[in-house]
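K.L.:
Predicted model and sequence below, questions to follow.
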Amino acid sequence: MKLNHLLVGSYLGSPALGYYTVADNLAGMPIREIVGSLDATLFPGGAPIANDNERL
């Protein structure tokens, strides 16, 4: 659980927590999309050379 969400919810209430959560999700979306794309291509591509230190 994220401590910042707990603090916002307890000090500012449910409506503020809703806005905060949506903003937090939107802020992290570009990074998740980029990392997801890289993850889908780099890990399968690197698997064949994982034990070859010279090529790696």
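P.N.:
That came through, no problem.
K.L.:
all contacts plus neighbour counts: C-alpha atoms, from now on.
P.N.:
Will do.
K.L.:
Can you show me the helices along the chain?
P.N.:
3-12, 14-46 (DSSP state H).
K.L.:
Is it possible to get JSON lines of these that adds mean neighbour count?
P.N.:
As requested, the helices of the chain are arranged in JSON lines below (neighbours: other Cα atoms under 10 Å):
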{"stretch": "helix 3-12", "mean neighbour count": "12"}
{"stretch": "helix 14-46", "mean neighbour count": "12"}
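K.L.:
Pasting the second one now:
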Amino acid sequence: MRQEIRCGQCNRLLAKGDVRELEIKCRRCGTMNLVRTTRPSREAREAHSEKRVENNR
């Protein structure tokens, strides 16, 4: 699922996607926005678990 990343100041849509960490400047108001994932999504955790299982075979 793609996340909408919006400016914290003016709420302009800056990007869509899955991000771990992103620093992006809003072209409308000039605010620097720092976006960090607080915890992995369910899909990311499941994919990571599947890789570990495959690597252990």
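P.N.:
Happy to help now that I have it. For clarity, every value in this text was computed on a predicted model and none was experimentally measured.
K.L.:
Now the TM-score, please.
P.N.:
Overlay of the two chains. TM-score (TM-score structural alignment, normalised by the length of structure 1): 0.37; 31 aligned residues with a Cα RMSD of 2.9 Å.
K.L.:
all helices for structure 2, in order.
P.N.:
Remark: helices assigned in structure 2 by DSSP H are 42-55.
K.L.:
wait, isn't Leu34 of structure 2 in contact with Glu23?
P.N.:
Yes: applying Cα atoms under 8 Å as the test, Leu34 of structure 2 and Glu23 come out as touching, 4.4 Å apart.
K.L.:
Tell me who's in contact with Leu22 of structure 2.
P.N.:
Asn33, Leu34, Val35, Arg36 (Cα atoms under 8 Å, 6 or more residues apart in numbering).
K.L.:
I'd like to know which of those residues are part of strands.
P.N.:
Among these, the members falling in strands (DSSP state E) are Asn33, Leu34, Val35, Arg36.
K.L.:
burial count for the third one?
P.N.:
So the one you mean is Val35 of structure 2. Using other Cα atoms under 10 Å, Val35 of structure 2 is surrounded by 16 other residues.
K.L.:
Please tell me how far it sits from Arg6 of structure 2.
P.N.:
Computed as Cα to Cα, to the nearest Å, the Val35 of structure 2 to Arg6 of structure 2 distance reads 9 Å.
K.L.:
now swap in the last one and tell me
P.N.:
For Arg36 of structure 2, the distance to Arg6 of structure 2 under the criterion Cα to Cα works out to 13 Å.
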